[in-house]
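**Student:** How does the following fold in three dimensions:
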Amino acid sequence: MGNDVAESDPLVLTEKDLLDMSDADYMNPAQLNFFRQRLTVMKRELMENAEVTGAHLRATEVAADPVDRATLEEEHALELRVRDRERKLLKKIDSTLRQLDDGTYGYCEETGEPIGLKRLLARPTATLSLEAQERRENLQRVQRE
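**Tutor:** Predicted coordinates for the structure are as follows:
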């Protein structure tokens, strides 16, 4: 089949190839390589964004007008909030890469059941199955009320 090439060369594995695989193929080497590549690209993009932000913040503009200065400060604050979220995502990506290394990637940390390819395609750093995530969110919602 067409997947034989994909399994020997993970670079040609597409999302469709991934989803067309049987349940018995779950987290086989080709799938693990596919997600490792996706996470590595995500990490590289986040690191590049951080460098751009750092350069942008170092090149501080001085505005004499108080309104312009306030606008610049607000832009910098927003940029820093975005980078903080990205920093947290970087930690999750690093943790997920470790899961790929130790063989636990793709399995729910609460139930041990497969998380599922569709969920992992949507959120490669997911550590809970959809059902476990919903239970956790419902519990948090109840605790806040």
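
**Student:** hey, let's count contacts and neighbours off CA atoms from now on
**Tutor:** Fine.

**Student:** Helices of this protein, start to end?
**Tutor:** Listed in chain order, the helices of the chain (DSSP state H) span residues 3-8, 15-20, 29-58, 66-102, 117-122, 130-144.

**Student:** Could you dump these into a markdown table and include distance to Thr111?
**Tutor:** Below are the helices of the chain laid out as a markdown table (distance: least, CA to CA, whole Å):
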| stretch | distance to Thr111 |
| --- | --- |
| helix 3-8 | 28 |
| helix 15-20 | 22 |
| helix 29-58 | 20 |
| helix 66-102 | 16 |
| helix 117-122 | 16 |
| helix 130-144 | 8 |
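
**Student:** Please generate a structure for the following sequence too, so the two can be compared:
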Amino acid sequence: MSTQAKQQLSPGLSGFTPYVETKGEEYMSEPMRKHFTKILLNWKQELMHEVDRTVDHMKDEAANFPDPADRASQEEEFNLELRARDRERKLIKKIDKTLQLIEDEEYGWCDSCGIEIGIRRLEARPTADLCIDCKTLAEIKEKQVGK
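**Tutor:** Reported below is the predicted structural model:
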């Protein structure tokens, strides 16, 4: 898996420090919400940087190759980059939605069963909206329907 693909799967933030709960701290307290807001904003910033990098790359590399094979190769490369940026655009929308949930103090609970998603799961996937049990069940159902 490429480094770029790995960045899309998780925030991959440099200097990321797991949250350390204090004894008796309430789930999704203000410090926890700030922790996840910081993670999400940094992740969004990294994605936006990639968008800018792609635009610059496509401007710099755009050429009108006389050879049809060279032109096709370049078009395919650009097509792959644009598809990756489209996935990132959708992820940015999901990050924005998640930031709004934090602001509304509705972040961190499973959309399906209503239990706590858990700090470690949210650090692994900050945009998660299902607890691990509900996500596992959803994936099993998806595989069964897909067959």
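
**Student:** Report the TM-score for the pair.
**Tutor:** Taking TM-score structural alignment, normalised by the length of the first structure as the basis, the two superposed chains have a TM-score of 0.83; 131 aligned residues with a CA RMSD of 1.7 Å.

**Student:** about what we covered before: wait, which of the helices of the first structure is closest to Glu109 of the first structure?
**Tutor:** With CA to CA, the closest approach to Glu109 of the first structure among the helices of the first structure belongs to helix 130-144: 9.1 Å.

**Student:** now the closest one, how far from the centre of its chain.
**Tutor:** The chain centre lies 21 Å from the centre of helix 130-144 of the first structure; the measure is CA atoms, centre = their mean, to the nearest Å.

**Student:** just checking, what packs against it?
**Tutor:** Taking 3 or more CA pairs under 8 Å, 6 or more residues apart in numbering; DSSP states H and E as contact, there are no helices or strands that helix 130-144 of the first structure lies on.

**Student:** Where in the second structure does that helix fall?
**Tutor:** Under TM-score structural alignment, the counterpart of helix 130-144 of the first structure in the second structure spans residues 132-146.

**Student:** again, but for stretch 62-75 of the first structure
**Tutor:** Going by TM-score structural alignment: stretch 62-75 of the first structure matches residues 64-77.

**Student:** buried stuff in the matching stretch?
**Tutor:** Going by neighbour count (16 or more other CA atoms under 10 Å), the buried part of stretch 64-77 of the second structure is Gln74.

**Student:** what's around Asp102 of the first structure, how many residues?
**Tutor:** If you count neighbours by other CA atoms under 10 Å, Asp102 of the first structure ends up with 9.

**Student:** For the residue lying farthest from the centre of the second structure, give its distance to Lys97 of the second structure.
**Tutor:** Going by CA atoms, centre = their mean, the residue of the second structure most distant from its centre is Pro66, 39.0 Å out. Remark: distance between Pro66 of the second structure and Lys97 of the second structure (CA to CA, to the nearest Å) = 45 Å.

**Student:** Tell me which of the helices of the first structure lies nearest to Cys108 of the first structure.
**Tutor:** helix 130-144 (7.8 Å).
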